[in-house]
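> what would the 3D arrangement of this be:
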Amino acid sequence: MLLDRLAELVPELNQAFLETMYMVSISLAVAIMGGLPLGILLFVTDRGLFLENPVVKSAAGFVVNMVRSVPFIILLVALLPFTRWLTGTTIGPTAASVSLSIAAIPFFARIVESSLREIDRGVIEAAISVGASPWMIIKDVLLPDARPGIIHGITITTISLVGYSAMAGIVGGGGIGDLAIRFGYYRYDNTIMITTVVILICLVQLIQFLGDRIARLTDKR
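Below you'll find the predicted structure:
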């Protein structure tokens, strides 16, 4: 009976898994493109660094903290008008990717900033003393030294996005979370609820394993 039920669910599970990966992939790409430069900006404009700027630092920090302080489910609902304007709809994985991306950018930016803070200030001062430009310091000193930490940050962000994507199912965002809510919660189908939980656990474990592996390979210290 259980095997028959699982066999029936395979097409639904496949579609839900692909939708989850679609949402996470888009959101992660946007988070890296937006969060990496934002995290660098937060670091290099801090006190005592080569692009010190209290105004920019405070403004960027305020925006990051403001977005991060809003629980994702509230942010998801609050952004529905913007999502509709941008994508033409408020349901489906593409629409859910909008809120996921906006939530992920400041989250990843803070991780990047934290990774950069672990770099020895002496290395930065040595680069400045030999006349390196700000761009050269960022490209040749900061990013290479912070690479393992940034990769760990990408891993953490990806895992967080998997969890957020499950919450997106509450508003019809699609994916594994949507499947669990529609069948597991509303229809009291324990089989699909347990199956979706197992899939999410396995996915997170795989992401963590790959992230740790890649970080170790890139750590030359």
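
> use CA for all of it now, contacts and neighbours both
Fine.

> please name the nearest non-neighbouring residue to residue 215.
residue 148 (4.7 Å; Cα to Cα, 6 or more residues apart in numbering).

> surely that neighbour is in contact with residue 216?
Yes - under the criterion of Cα atoms under 8 Å, residue 148 makes contact with residue 216 at 7.1 Å.

> those two: which has the busier surroundings?
residue 148 (22 against 14; other Cα atoms under 10 Å).

> list the contacts of the residue nearest to residue 215.
215, 216, 218, 219 (Cα atoms under 8 Å, 6 or more residues apart in numbering).

> please apply the same query to residue 4.
Contacts of residue 4 (Cα under 8 Å, 6+ apart): none.

> ok, longest helix in this protein?
Secondary structure assigned by DSSP state H gives helix 2-44 as the longest helix of the chain.

> and residue 143, how many neighbours?
Neighbour tally, residue 143, other Cα under 10 Å: 19.

> to clarify, my last question referred to residue 92.
18.

> cool, and the one 10 residues further on?
Other residues lying near residue 102 total 21 when counted by other Cα under 10 Å.

> by contact count, what packs against the helix or strand encompassing it?
Element membership for residue 102, per DSSP states H and E: helix 93-117. If contacts are counted by 3 or more Cα pairs under 8 Å, 6 or more residues apart in numbering; DSSP states H and E, helix 93-117 sits against helix 2-44, helix 54-68, helix 72-78, helix 80-87, helix 143-167.

> second chain to compare with the first, below:
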Amino acid sequence: MSDIAGFDIARIIELLPEVGVALGQTFVMLLVAIPIAILIGTPLGVWLYSASPTGLKPRPKLHRVVDSLVNVIRSFPFLILLIAIIPVTRFVVGTTVGTAAVIVPLTINAIPYFARFVEQNITQLGAGVVEAARSMGATRGQIVRDVLLVEARPALLGSITIMTVSFISYSAMAGLVGGGGIGDFAIRYGYYRYETAVMLFAIVLMIVLVQAVQIGGTRWARRLDKRH
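The predicted structure follows:
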């Protein structure tokens, strides 16, 4: 029997090459957007912490401006952001469709998303860690580099895991505008062609991918946590 529990096995096997391409597109989106978000979002998050009224170098007025901008970008639903920055996307990658075009809004959305995580993770360490470092004569740079970021590593890794899981969902949403990836695959076959079995197969792949990222990230964070 080629049909098991509603799954047309023969049809799914026939589409496996396309599934492989879709998975590859999803991985490309994540492998570009997430590292860029970490590289830019980490110093931005550190600055948000340092420039806050209780931070290492308070700059209340500028902090309010940057903090508000971060909140504005984070509050945009991804699909709306995807459409709103079409001119920016076209300028950066020369097109508004395909995997490359989706990476631009994904990255723009991910940077403030991760920056807020960084700020919160550092803030949760408490003032005692900073005071202890200051009492030993550490400079601001040393406090950030050798104390705060080191102590916050498990929490930061957990935040990276949460962000990656969230953006797997965002990358799937990009299929609505022909962005490629598993979401695009599911929409093309499950929605436009009414091939429910294929759509369910794509959903199962997404669940497996999310679970793999979550389990891997959680285990890695536990290894870095000195309390365990």
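
> quick revisit: so the longest helix of structure 1 versus helix 93-117, what angle?
50 degrees (axes from the mean of the first three to the mean of the last three Cα atoms, to 10 degrees).

> what range does the helix holding residue 102 of structure 1 cover in structure 2?
Aligned by TM-score structural alignment, helix 93-117 of structure 1 falls on residues 99-123 of structure 2.

> and the matching stretch, how far from structure 1 on average?
Compared with structure 1 after fitting, stretch 99-123 of structure 2 deviates on average by 0.7 Å (mean Cα distance after the TM-score superposition for structure 1).

> buried sites along that stretch?
Of the residues in stretch 99-123 of structure 2, 99-123 count as buried by neighbour count, 16 or more other Cα atoms under 10 Å.

> how about the counterpart of residue 164 of structure 1 in structure 2, what does it touch?
Taking TM-score structural alignment, residue 164 of structure 1 has residue 170 as its aligned residue in structure 2. Residue 170 of structure 2 makes contacts with 78, 106, as judged by Cα under 8 Å, 6+ apart.

> before we move on, the earlier item: right, and the helix or strand after the helix holding residue 102 of structure 1?
helix 121-129.

> residue nearest the centroid of structure 1?
residue 157 (3.4 Å; Cα atoms, centre = their mean).

> now do the SS call for the counterpart of residue 138 of structure 2 in structure 1.
Under the alignment (TM-score structural alignment), residue 138 of structure 2 pairs with residue 132 of structure 1. Going by DSSP: H, G, I helix; E, B strand; the rest coil, the secondary structure assigned to residue 132 of structure 1 is coil.

> what lines up with residue 207 of structure 1 in structure 2?
The equivalent of residue 207 of structure 1 in structure 2 is residue 213 (alignment by TM-score structural alignment).

> touching, that match and residue 159? I think so.
No - between residue 213 of structure 2 and residue 159 there is no contact under Cα under 8 Å: 11.9 Å.

> okay, those two: which has more neighbours?
residue 159 (21 against 17).

> need the counterpart of the more buried one in structure 1.
So residue 159 of structure 2 corresponds to residue 153, using TM-score structural alignment.

> pretty sure its match is touching residue 108, no?
Yes - using Cα under 8 Å, residue 153 of structure 1 is in contact with residue 108, at 6.6 Å.

> related to what we said a few turns ago, okay, the contacts of residue 148 of structure 1 in CSV with secondary structure next?
Formatted as CSV, these follow (three-state DSSP):
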residue, secondary structure
215, helix
216, helix
218, helix
219, coil
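
> which residues does the corresponding residue of structure 1 for residue 49 of structure 2 contact?
Residue 49 of structure 2 maps onto residue 43 of structure 1 when the alignment is built from TM-score structural alignment. Residue 43 of structure 1 is in contact with 113, 116, 117, counting by Cα under 8 Å, 6+ apart.
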